[in-house]
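K.L.:
Need a 3D model of the sequence below.
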Amino acid sequence: MQIKKGFECDLFSVSAATPGEGIKLNGIPVCLENVAKEDSRIDLMYKGTRVFIAEHILAPLKLLGIEDAIVVGKEKEWDFARPVHRFAYSVNMKTGSIFGPSDGRHCYELLEVEGVYESKESQRYYTVPSPVVYEKPGLGSIEILPSAPCTGMQFSITAGKITVKARVYVTCKQNDKELLDKILKSRTPAVCGLDSDEPMWHAIGDFTADLCGIGKLTDAVVNAEVGFDYHALTIGSLRKLSEIEKGGH
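P.N.:
Here you go, the predicted structure:
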């Protein structure tokens, strides 16, 4: 899928980017090098500009199969009941630097706009060259295994006694609308805890944002045991993958 024409939603605007340009949030290229915070959320920072909760806009973009986009935040009012708003204010960032609705869901408005996308399925393929295992004491573990082209991202994410499994695509095929709704309209663990299926479905979206949006993976098998700060696992595994590809261990 690619963006045919620009559009605006309540909290952000999206416009087409040059093919191969990738995704930019408030001018920040989405890449591993620009990750400034990875715990219960992802912040990106580049040349003094910072964006908060990047995963909540990246998840719908990637699940729609979008490779290139220019996104600008439009949030206009501070909500100091939200910790991220207080932090953004304290470091002199604007309200538009914060992505995602206040109820803790992803930017699902991307699913509801019409006439702005055109079907152009990417054949790009990127998986891990060998199994990547990353553990962080007290936070959990993640294992990423190679997978063949067009097999998608196969997730199995566990928190305590709850496990959610899903296969999603960021290239080759389109995801079922019912599955997209289930993922993108589920609330973050920071809002509803980890004691039900809902936050685990949200985590599927976050993992897609991190591993496919920031890490550019298209096909892999991902098994993870997580707590609240699971972004430390996804980004940690991507950094380990980067070291492997550079010839490290």
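
K.L.:
all contacts plus neighbour counts: C-alpha atoms, from now on.
P.N.:
Will do.

K.L.:
After the helix or strand where residue 134 lies, which helix or strand is next? Please name it.
P.N.:
Take DSSP states H and E as the rule and residue 134 turns out to sit in strand 132-136. Moving toward the C-terminus from strand 132-136, the next helix or strand (DSSP H and E) is strand 140-146.

K.L.:
Which elements pack onto that next one?
P.N.:
If you count contacts as 3 or more Cα pairs under 8 Å, 6 or more residues apart in numbering; DSSP states H and E, strand 140-146 packs onto strand 132-136, strand 220-226, helix 231-245.

K.L.:
could you redo the last one with a cut-off of 6 Å?
P.N.:
Applying 3 or more Cα pairs under 6 Å, 6 or more residues apart in numbering; DSSP states H and E, one finds that strand 140-146 contacts strand 132-136, strand 220-226.

K.L.:
Hey, what's the angle from the following helix or strand past it to strand 140-146? Just curious.
P.N.:
Once the chain leaves strand 140-146, the next helix or strand it forms, by DSSP H and E, is strand 153-159. Orientation check (axes from the mean of the first three to the mean of the last three Cα atoms, to 10 degrees): strand 153-159 against strand 140-146 gives 160 degrees.

K.L.:
what comes up buried for the helix or strand that comes right after strand 153-159?
P.N.:
With elements assigned by DSSP H and E, the helix or strand that comes after strand 153-159 is strand 162-168. Neighbour-count burial for strand 162-168, counted by 16 or more other Cα atoms under 10 Å, picks out 163-164, 167-168.

K.L.:
okay, those residues in a markdown table with distance to residue 221 next?
P.N.:
Putting these into a markdown table (distance: Cα to Cα, whole Å) gives the following:
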| residue | distance to residue 221 |
| --- | --- |
| 163 | 15 |
| 164 | 14 |
| 167 | 9 |
| 168 | 11 |
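
K.L.:
What is the nearest of these to residue 50?
P.N.:
Nearest to residue 50 among these, counting by Cα to Cα, is residue 168 at 28.7 Å.

K.L.:
Could you also give me the structure for this next sequence, so I can compare it with the first?
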Amino acid sequence: MSVRRKLIAGNWKMNGSRAQLAELSAIAAAAREAAGVDVAICPPFTLISLAAARAGGLAIGAQDCHQSDSGAHTGNVSAPMLKEAGARLTIVGHSERRADQHESDALVSAKAQAAIRHGLRTIVCVGESEADRAAGRAGKVVSAQLSGSLPDPEGDGEMVVAYEPIWAIGTGKSATTADVAEMHALIRAHLIDNFGDRGGRIRILYGGSVKAENAAELFAVDNVDGALVGGASLTAEQFVPIIQAAARC
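P.N.:
Got it, this is the predicted structure:
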């Protein structure tokens, strides 16, 4: 079982409105009571400033970050802009962006490097498809993503890795604890091989239909240092029990 401080990060994806920010009060209260657990919410760009203003100590983050600080990049948002809006972290390389926006490992690495350079905690996502797993390629695919996507975690920011098996995102399916243990051990070994002792301290989150019913079982797995939570992070009713499960581990 991991001895690193757990991180529970909620990814609202393209969901949420000003009215939904009312959920933050109960989430922040649970976070304050959860000793040894860091809690973050990543709402859409449009809500970051409003969320940061009423977060009550809860870390507010973004769901993506452009690799350049400024320039002719219509529709994109840079790390300095995120910080000015009140973000303290960002997700990069989520499987939905890799698929929908055709993001390469090299682009994900550049985005992560930009975020880290500006002191944002950066969650770098990796994970295999159902076809990859069925063909026995899960480890090979994730290792290649790690090699291509991870920056050198220098500067004031913190790098986190999120393992999100694509076939378990939003499907109701979740990897078995044996699957999670195997993949997180592979990721840990890669981090240590590439970053030495520092690799042993980088947190690895599990993401893939995490909910109250399976959170405690997942958090008991070695090298699972928290969770990247999708749909269950949209309401305090569903998200708070996950925070509480992490606090008990």
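
K.L.:
After superposing, what score do the chains get?
P.N.:
After superposition, the two chains reach a TM-score (TM-score structural alignment, normalised by the length of the first structure) of 0.25; 111 aligned residues with a Cα RMSD of 6.1 Å.

K.L.:
At which residues are the strands of the second structure located?
P.N.:
Using DSSP state E, the strands of the second structure run over 6-11, 37-42, 59-62, 89-92, 121-126, 159-163, 204-206, 226-229.

K.L.:
Out of these, which is closest to residue 242 of the second structure?
P.N.:
Across the strands of the second structure, residue 242 of the second structure has its closest neighbour in strand 6-11 (7.9 Å, Cα to Cα).

K.L.:
Show me what the closest one is packed up against.
P.N.:
strand 37-42, strand 226-229.

K.L.:
I'd like the ones you listed laid out as CSV, including mean neighbour count and distance to residue 130 of the second structure.
P.N.:
As requested, these are exported to CSV (neighbours: other Cα atoms under 10 Å; distance: least, Cα to Cα, whole Å):
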stretch, mean neighbour count, distance to residue 130 of the second structure
strand 37-42, 24, 26
strand 226-229, 28, 19
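
K.L.:
can you redo these as TSV with distance to residue 147 of the second structure?
P.N.:
Shown next, in TSV, are those (distance: least, Cα to Cα, whole Å):
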stretch	distance to residue 147 of the second structure
strand 37-42	26
strand 226-229	21
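
K.L.:
Out of these, which gets nearest to residue 126 of the second structure?
P.N.:
Across these, closest to residue 126 of the second structure is strand 226-229 (Cα to Cα), at 11.7 Å.

K.L.:
and among the helices and strands packed on strand 140-146 of the first structure, the most buried is which?
P.N.:
Of those, the one with the most neighbours on average (mean count of other Cα atoms under 10 Å) is strand 220-226, at a mean of 22.

K.L.:
between it and helix 231-245, how many degrees?
P.N.:
Going by the same axes, to 10 degrees, strand 220-226 of the first structure makes 140 degrees with helix 231-245.

K.L.:
Give me the residues contacting strand 220-226 of the first structure.
P.N.:
Around strand 220-226 of the first structure, the neighbours that count as contacts under Cα atoms under 6 Å, 6 or more residues apart in numbering are 127, 140-147, 153-159.

K.L.:
Let me know the angle separating it from strand 132-136.
P.N.:
For strand 220-226 of the first structure against strand 132-136, the angle by the same axes, to 10 degrees is 10 degrees.

K.L.:
how much space is there between residue 80 of the second structure and residue 134 of the second structure?
P.N.:
As for residue 80 of the second structure, its distance to residue 134 of the second structure is 41 Å (criterion: Cα to Cα, to the nearest Å).

K.L.:
Which one of the two is surrounded by more residues?
P.N.:
The neighbour count for residue 80 of the second structure versus residue 134, taken as other Cα atoms under 10 Å, is higher for residue 80 (21 against 9).

K.L.:
Go through the second structure and flag its longest helix.
P.N.:
When the second structure is parsed with DSSP state H, its longest helix is helix 177-195.

K.L.:
Go through that one and flag the buried ones.
P.N.:
For helix 177-195 of the second structure, burial by neighbour count (16+ other Cα under 10 Å) applies to 177, 180-188, 190-191.

K.L.:
so that helix versus strand 159-163, what angle?
P.N.:
Using the same axes, to 10 degrees: helix 177-195 of the second structure against strand 159-163 is 150 degrees.

K.L.:
sorry, back to before: let's have the buried residues of helix 177-195 of the second structure in JSON lines, adding distance to residue 113 of the second structure.
P.N.:
JSON lines is the format used below for those (distance: Cα to Cα, whole Å):
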{"residue": "177", "distance to residue 113 of the second structure": "31"}
{"residue": "180", "distance to residue 113 of the second structure": "27"}
{"residue": "181", "distance to residue 113 of the second structure": "28"}
{"residue": "182", "distance to residue 113 of the second structure": "27"}
{"residue": "183", "distance to residue 113 of the second structure": "24"}
{"residue": "184", "distance to residue 113 of the second structure": "22"}
{"residue": "185", "distance to residue 113 of the second structure": "24"}
{"residue": "186", "distance to residue 113 of the second structure": "23"}
{"residue": "187", "distance to residue 113 of the second structure": "19"}
{"residue": "188", "distance to residue 113 of the second structure": "20"}
{"residue": "190", "distance to residue 113 of the second structure": "18"}
{"residue": "191", "distance to residue 113 of the second structure": "16"}
